[in-house]
Each structure stands twice: as structure tokens, then as C-alpha cells.
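Enquirer: How does the following fold in three dimensions:
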Amino acid sequence: MATSTAAKAPLPSGIVSYEDYIAKNKVKAPSNTMDQSAFLTLFTTQLKNQNPLDPVKNEAFVAQLAQFSQLEATSSMKNSMETMVKSLEGDKMLAGAAMIGRRVAVPNGPLILLGGQPVEANVDLATGADGVQMKVFDEKGQLVRKQIFGAQPIGPMRLTWDGYNDNGAAMPDGTYTMQVLASSMGKALQPTVNTLSTVRSVSNAGTGDNTWLLEVDGGKSVNMTDVKRIAY
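Expert: A predicted model of the protein is given here:
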């Protein structure tokens, strides 16, 4: 049976068909401004004004409904993703805020001597060491204490500075740094020293990748993901 080629009846002034609406906005970025109500208005207007001699086929109606459903689903998924990202950012901020006032182990952090109490640190030895040397420096970079340890197995090694210099005199409270040197089969190693510092504040790095920074003792900022341990 031949298909009728009769022209479609013109739409009332101010009303456009759904196909015209889509064609007009094709070059634009996907828009969420066409909600369900607007779609239904266009859809029912098209039904009322279709040419009775050449009605829109059922397949075309189904295609339009499917297209709108897909658009609505995409919009819903986008909104859900944005909500999830904001939720994750909020969760990370709350996690960082919960660390304020707590002591955390951070790489290459300062040693804070307070009240003459021993200061702890640790290193992770990637290989067994024939010997380990610990050095403590004051804020001026002067060496105040050096300790030598024997052979150590692979894995974490706990270090403690008692707050005294090499002459046995108590050092004043303040900020110090620790350096650890190790040797393995004649090869010199310098493992990262993890020290305990108190978290003073938390802030967003502003890099757009949900990176949060912790400000610890000595004004040092560390990535939250670099925290090795939280002291209770």
C-alpha cells in the first residue's frame, strides 16, 4: 500500500512539533531544561494537530518516548553522580575534621620535643639492613644526637629519641628533624622517616580532584592519603 504524502496540518502559532524542537536544539549541549511537563505539552499538541490523512506512525511515537526516557535517565544519572561526588567530598572533610587534635604518623614530619618526653618515629625497611644510623637535628640544622643500631630485619623499625644530645644534656622543647641512614650489602639507603605530629587543621587543596590537606606541627601540610597511622 502506498504511503500518503499529504502535508501535515500546520500547528497553532507559538507551538512547535517535538521533531522541530529537537532539530532546533541539536547543535546545543544536552539540556535539562525540558522537563516531563514540557515534553508532554509538546507531545499532546503534536497528537492534536497531526494530519489525519497521514498520522504519525506508532513507531515514531515509541521512538519519541524512548528518546525522552533516555534523556531523563541521563539527566537523573548526572544528578546522582554530582550528588555522590559532593557526598564523598563531605565525607572526606568530616574524616579530616575528626583528625584535628589527634596525632598522626606522617612521612618526613617534624619531631616535636615537649616536656622532655621521648619522641617516637619509625621507618619501613624495604630490605634487611646490616646497620642503621639515626640522626637528630635542631631547628638550625645542627646535629644534636646520633645513634647506631645493629642489623635489622626487613619491615617496620621503631625509633625513639629520648630528648638528650650526645653529651647527655637535655635538649629544650622545640621542633627537630630526624634522618635515618641504613646500609645493605654495602649499599647506602635512606628510608623515609614517619613521625607523629598533631593535626592542627584540614583544608581542600583546591586542585579539583578532592585532595584534602592536613596541617601538622611545624606548619607542614601533608596529603590526607599519606597518613600512615592515627594515634589513639
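Enquirer: CA only for contacts and neighbour counts going forward, please
Expert: OK.
Enquirer: quick one, strands of the protein?
Expert: 103-107, 111-113, 119-125, 131-137, 143-149, 155-161, 174-184, 187-189, 193-198, 201-204, 212-215, 221-223, 229-231 (DSSP state E).
Enquirer: List the buried residues for the second one?
Expert: So that's strand 111-113. Within strand 111-113, the residues that qualify as buried are L111, I112, L113, counting by 16 or more other CA atoms under 10 Å.
Enquirer: Redo those as JSON lines? Include distance to S184.
Expert: Compiled in JSON lines, the buried residues of strand 111-113 are given as follows (distance: CA to CA, whole Å):
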{"residue": "L111", "distance to S184": "26"}
{"residue": "I112", "distance to S184": "30"}
{"residue": "L113", "distance to S184": "31"}
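Enquirer: mind listing what M224 touches?
Expert: Going by CA atoms under 8 Å, 6 or more residues apart in numbering, M224 touches G96, T211, W212, L213, L214.
Enquirer: Neighbour count and distance to D173 added to the residues you listed, as JSON lines?
Expert: Converted to JSON lines, those look like this (neighbours: other CA atoms under 10 Å; distance: CA to CA, whole Å):
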{"residue": "G96", "neighbour count": "19", "distance to D173": "28"}
{"residue": "T211", "neighbour count": "16", "distance to D173": "33"}
{"residue": "W212", "neighbour count": "21", "distance to D173": "30"}
{"residue": "L213", "neighbour count": "21", "distance to D173": "26"}
{"residue": "L214", "neighbour count": "28", "distance to D173": "23"}
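Enquirer: okay if I get those as a markdown table plus distance to S31?
Expert: Formatted as a markdown table, the entries for the contacts of M224 read as follows, by distance: CA to CA, whole Å:
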| residue | distance to S31 |
| --- | --- |
| G96 | 36 |
| T211 | 30 |
| W212 | 32 |
| L213 | 36 |
| L214 | 39 |
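Enquirer: Here is a second sequence; please produce its structure as well for comparison:
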Amino acid sequence: MSIESTSFYREMQVENKQREAEKAGKRNEMGKDEFMRLLIAQLEHQDPLEPTDNGEFIAQMAQFSSLEGISNLDATVSGFADSMQSTQALQASTLVGRSVQVLSNVSELREGEVVNGTVDLKESSPDVFVAVYSDSGEYLGDISLGSREPGEVAFEWNGLDTDGEPFPPGAYQFRAFASNGNEHEGVDLYLAQNVASVSLNSGKRGEIMLNISGMSDAIPLRNVKVIN
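Expert: Here you go, the predicted model:
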């Protein structure tokens, strides 16, 4: 074969490699099918006088095997994620009609029942209490929790006034405070809410959302502090 023919084969090889690389670049990432087509094109247009080195060819095949393995692993993980999502959705559906505690300042008092809550205390405090207000903001009294160490402090409100008379059923506001030695500061409070339904967040794949009675925004399941 003449030098001109050898040069022609080399040019064809370079052009085909460039063409395949441009196609792959437009897709931003190369899949296993594209990789195999590029490898076959390289073999078809290689210079017969200077064929692909065995070591280089083995390295390319190893790369393909790695790509194939990653592709299969991705499919497996994706299937596992879908299965986990279905399982989580099924488990979350059992919360419908039940009470969960979420970060909130409002809860509903039902006739003959109590309001449950949890104070999230970051530091120890000599005096912790929860102030209770009507739905319109009128102060009704305190729930004293005394001196507490850091952690979750559970409490309940029986819905009775200082004379032992029950307040009417409905929505009430709550604020938790803890003394730092000089003054009282507000701290996070989780209150019992009733789960009306369960849905999937379209913005985040696989995130379970709880639709709470009386609340306009759904609550992520991961934000639930306590299931009553």
C-alpha cells in the first residue's frame, strides 16, 4: 500500500473519530450504545498497516465494561429507589386520620381531648413554659415545665382554665419560652396536628408530603417530630 493510501486511512480515522465525538458531545454524556458504535467505527477505519495496539484495545474494552456496569448499577439503584418510594408512600398512608407533631404555633383543641406538644430545648434552662393564646391572640395562661436539661420536652394542655372550666373546642396558639438566666427567649415548638391525606412532592422525587387539617401548606414527612 502506498504512502498516500496510508495517509488516506489515517485521515478517515481522524474524521470519523471527530464526527462521533461531536455527536456524543451534543448529548453531554456518552451511553454504552454510543461507545460501542464509536469503537466499531474506529476498528473499521483503522490503518491496516498500523492497527490499534492490543493494549489500547483492551483498555477501551475495559472502559466499555465499566460503562456497562455503571449503566446497569444505575438501573438497579433507580429501581430500588422506586420500590422504596412505593413502600414509604404505603407506610405514610397509615398516618391518615392520625395525629403527628410538626413545627407549628397553632393546634386544635377537640372536645374531651388534650393538645400534645414537644419543646425542642437546645440548652438547659431553669425555667421553661408554654404560653397559651386564643385563636385571636388573647393570652389565656401558661403551662409550666420547670427546670429542664437540653432535649425534647413533652407536654400536654388539658384545655381547662384556672377554675377548671373547659375552653371551647377550636384552634389555639402556643408559644414556648426558656430562661437563659437573664430573660426568657422563644424556642421551637412542635404541636399535634391531624393528617388529612398523603401526597408526593412533584418538585422533589420521592418526598412524601402530609396534608394537615387546617393548614394550607403540606408538611414533609421528614419534618414530623412525633407520631401520637
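Enquirer: what's the TM-score for these two chains?
Expert: The TM-score (TM-score structural alignment, normalised by the length of the second structure) is 0.72; 219 aligned residues with a CA RMSD of 3.7 Å.
Enquirer: buried sites along the longest helix along the first structure?
Expert: Scanning the first structure for the longest helix, with DSSP state H as the assignment, gives helix 58-97. Across helix 58-97 of the first structure, burial judged by 16+ other CA under 10 Å covers Q64, F68, L71, E72, E89, K92, M93, G96, A97.
Enquirer: Distance from the chain centre to it, please.
Expert: 20 Å (CA atoms, centre = their mean, to the nearest Å).
Enquirer: Ok, stretch 187-203 of the second structure next?
Expert: 14 Å.
Enquirer: Same question for stretch 211-228 of the second structure.
Expert: Distance, centroid of stretch 211-228 of the second structure to centroid of chain: 14 Å (CA atoms, centre = their mean).
Enquirer: next one: stretch 179-195 of the second structure
Expert: Counting by CA atoms, centre = their mean, stretch 179-195 of the second structure comes out at 25 Å from the chain centroid.
Enquirer: That stretch aligns to what range in the first structure?
Expert: Counting by TM-score structural alignment, stretch 179-195 of the second structure pairs with residues 183-199 of the first structure.
Enquirer: likewise stretch 96-104 of the second structure?
Expert: Going by TM-score structural alignment, stretch 96-104 of the second structure sits over residues 100-108 in the first structure.
Enquirer: which residues touch the alignment partner in the second structure of L125 of the first structure?
Expert: Using TM-score structural alignment, the partner of L125 of the first structure in the second structure is L121. Contact partners of L121 of the second structure, counting by CA under 8 Å, 6+ apart, are E149, P150, G151, E152, V153, A178, V187, D188.
Enquirer: which of those residues are also in contact in the first structure?
Expert: Compared against the first structure with both residues aligned by TM-score structural alignment, their matches' CA atoms under 8 Å, these retain E149, G151, E152, V153, V187.
Enquirer: Of these, which is the nearest to D161 of the second structure?
Expert: V153 (22.3 Å; CA to CA).
Enquirer: Please verify my assumption that that closest one contacts N116.
Expert: No. Using CA atoms under 8 Å, V153 of the second structure is not in contact with N116, being 11.0 Å away.
Enquirer: Just want to know which of the two has more residues nearby.
Expert: N116 (22 against 15; other CA atoms under 10 Å).
Enquirer: For that one, give me its contacts.
Expert: Q101, A154, F155, E156, W157, L191, A192.
Enquirer: Now do the same for G174 of the first structure: its match in the second structure.
Expert: Using TM-score structural alignment, G174 of the first structure sits opposite G170 in the second structure.
Enquirer: was I right about its match contacting L109?
Expert: Yes. G170 of the second structure is within contact range of L109, at 5.2 Å (criterion: CA under 8 Å).
Enquirer: returning to what we had before: now the match of G174 of the first structure: how far from N194 of the second structure?
Expert: From G170 of the second structure over to N194 of the second structure the distance is 13 Å, taken as CA to CA, to the nearest Å.
Enquirer: For these two, work out which one has more neighbours and name it.
Expert: Taking neighbours as other CA under 10 Å, G170 of the second structure and N194 compare with N194 leading, 21 against 12.
Enquirer: hang on, isn't that one packed against S107?
Expert: No. Counting by CA under 8 Å, S107 is not a contact partner of N194 of the second structure; they are 9.1 Å apart.
Enquirer: so who does L196 of the first structure touch?
Expert: R103, V104, A105, V106, G109, P110, L111, E120, A121.
Enquirer: ok, those in the second structure, which still hold?
Expert: Shared with the second structure, among the contacts of L196 of the first structure: R103, V104, A105, V106, L111, E120, A121 (both residues aligned by TM-score structural alignment, their matches' CA under 8 Å).
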